[in-house]
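Participant: Provided below for reference: sequence and predicted model.
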Amino acid sequence: MLEWIVNTVNSLGYFGIGFLMFLENVFPPIPSELIMPLAGFVVTQGKLDFAHVVGAGIIGSILGALPWYYLGKRLGLKRIQFLADKYGQWLTVSGEDVLQAKQWFDRRGNLATGLGRLVPGIRTYISVPAGINRMSFWTFLIYSTIGTAVWVSLLTYAGYLLGENYEQVKKFLGPISTIVIVALIIMTGSWIIKRKTRQN
């Protein structure tokens, strides 16, 4: 897969980056943790511009999130869970994954849409509960774009710094993802405590 990603970025440039990031959102097994750092490395060679690389990554990623959003909006939770359990092995998603994303979204709403784009494994599926809950399209687009811009910029800059060792980026993402998850748990806990306090 790495060779295919390298060839696509080298031959198609910005369009290739956008295309790969679109596929990464539609087919999660394709890792953005390789695509954008590789693009950052290509920037160091003077072949591409950093800002345009980030822009291409954001556009491709958001376009890839839209089918999931509209899928959630059209089908609803139960039907999506059924389809995920039946066919999800092709996309590495199960009905339980969809339910967890929905529960996470219910706790934090708009914020979950943005922060969810920063967490590998959740960043794609967070679009589904946004659709299920019929979040406004423009609200979804704004929060998704903010979260995606942070994620894409981080990956691209990491690849830019690491140069030929861009494949090592994945090792550095573990602690960052953990920090984001812990922050979300803390925010969710505080929200639950405040809610219970109001009820009492």
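Facilitator: Arrived safely.

Participant: please count neighbours and contacts with C-alpha atoms only from this point.
Facilitator: Noted.

Participant: how close does Gln45 sit to Gln168?
Facilitator: Gln45 is 18 Å from Gln168, where distance means Cα to Cα, to the nearest Å.

Participant: and the two? Which one has more around it.
Facilitator: Gln168 (16 against 11; other Cα atoms under 10 Å).

Participant: OK, contacts around that one?
Facilitator: Listed by Cα atoms under 8 Å, 6 or more residues apart in numbering, the contact set of Gln168 reads Leu162.

Participant: do Gly64 as well
Facilitator: By Cα under 8 Å, 6+ apart, the contact list for Gly64 reads 21-26.

Participant: go ahead and confirm Leu111 touches Tyr143.
Facilitator: Yes. Judged on Cα atoms under 8 Å, Leu111 makes contact with Tyr143 at a distance of 7.3 Å.

Participant: neighbour count for the two, which is higher?
Facilitator: Tyr143 (19 against 14).

Participant: take this one as well and set it beside the first:
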Amino acid sequence: MILNSAYEATAAGEAPTGGIAGWATDLMDTLGAFGAGVAIALENLFPPLPSEVILPLAGFAASQGKFGLVAALFWTTAGSVIGALALYAVGALLGRERTLAIAARIPLVKPSDIHRTEQLFARHGTKAVFFGRMIPVFRSMISVPAGVERMRLPLFLALTTAGSLIWNAVFILIGHALGTRWHQVTDLVGLYSKGVLAVAALAVLTFVALRIRRAGKGEHRSSR
């Protein structure tokens, strides 16, 4: 398990070593609170990096006097915003036409699916960007359609900053309060993350099954 060495180290009051926790600890030891911001920026770009490990660990580091709580909150939120901006830029560079062209090459995905997504984003985009910052994986991906749809940049920045600050503050403060037991929060959030991913996987499977079923019906009708 990735956090085993972290559990053993923090149980003894030491900094965690090995795995993601050890990597994040090295960044914070070298760069301070700025290192926590770098780790969170990378987490936004590479969702498999778990913020539910990095953020409580930043709180633990703050409790050990390595840097202040305000610095931890500032730099991790700045990292979240920078990572989100990078993905927003990807969406903006792709644009609507390229996105449609890419969608046309993906099996079982139709341009009409993109159109429906655009309509949904037009109606609920602000909520999606704000609350999306609190959902694993989705908090990274939501920045791409925001860029494709060219959501006003000041609005995107405000929503991303607010949502990220709330998410980051919760985990950093819990990590700070727990101290050497910071890793306990990852167990609870791990269940939350698995639940979200399970729902997402079910939605994808349902989409694929419905699309295959419709394709089969279309072929059956054309053969008559």
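Facilitator: It's in. If you're wondering where the values come from, they're calculated on a predicted model, not measured in any experiment.

Participant: can you calculate the TM-score here?
Facilitator: After superposition, the two chains reach a TM-score (TM-score structural alignment, normalised by the length of the first structure) of 0.73; 169 aligned residues with a Cα RMSD of 3.1 Å.

Participant: which one of the contacts of Gly64 of the first structure is nearest to Ala158 of the first structure?
Facilitator: Distances from Ala158 of the first structure to the contacts of Gly64 of the first structure, taken as Cα to Cα, are shortest for Met21 (16.7 Å).

Participant: what about the counterpart of that closest one in the second structure, how many neighbours?
Facilitator: Mapped onto the second structure by TM-score structural alignment, Met21 of the first structure lines up with Ile40. By the criterion of other Cα under 10 Å, Ile40 of the second structure has 29 neighbours.

Participant: host element of Ile40 of the second structure?
Facilitator: In this assignment (DSSP states H and E), Ile40 of the second structure forms part of helix 33-45.

Participant: quick one: average offset of that helix versus the first structure, please.
Facilitator: Once the two are superposed, helix 33-45 of the second structure sits an average of 1.0 Å from its aligned residues in the first structure (mean Cα distance after the TM-score superposition for the first structure).

Participant: tell me what that helix is packed against?
Facilitator: Helix 33-45 of the second structure sits against helix 19-31, helix 51-63, helix 69-105, helix 138-141, with contacts defined as 3 or more Cα pairs under 8 Å, 6 or more residues apart in numbering; DSSP states H and E.

Participant: tilt between that helix and helix 69-105?
Facilitator: 20 degrees (axes from the mean of the first three to the mean of the last three Cα atoms, to 10 degrees).

Participant: residues in contact with Ser11 of the first structure?
Facilitator: Taking Cα under 8 Å, 6+ apart, one finds nothing in contact with Ser11 of the first structure.

Participant: in the second structure, what residue corresponds to it?
Facilitator: Aligned counterpart of Ser11 of the first structure in the second structure: Thr30 (TM-score structural alignment).

Participant: longest helix of the first structure?
Facilitator: Assignment by DSSP state H gives helix 169-199 as the longest helix of the first structure.

Participant: list the buried residues for that one?
Facilitator: Residues of helix 169-199 of the first structure classed as buried: 169, 173, 181, 184 (neighbour count, 16 or more other Cα atoms under 10 Å).
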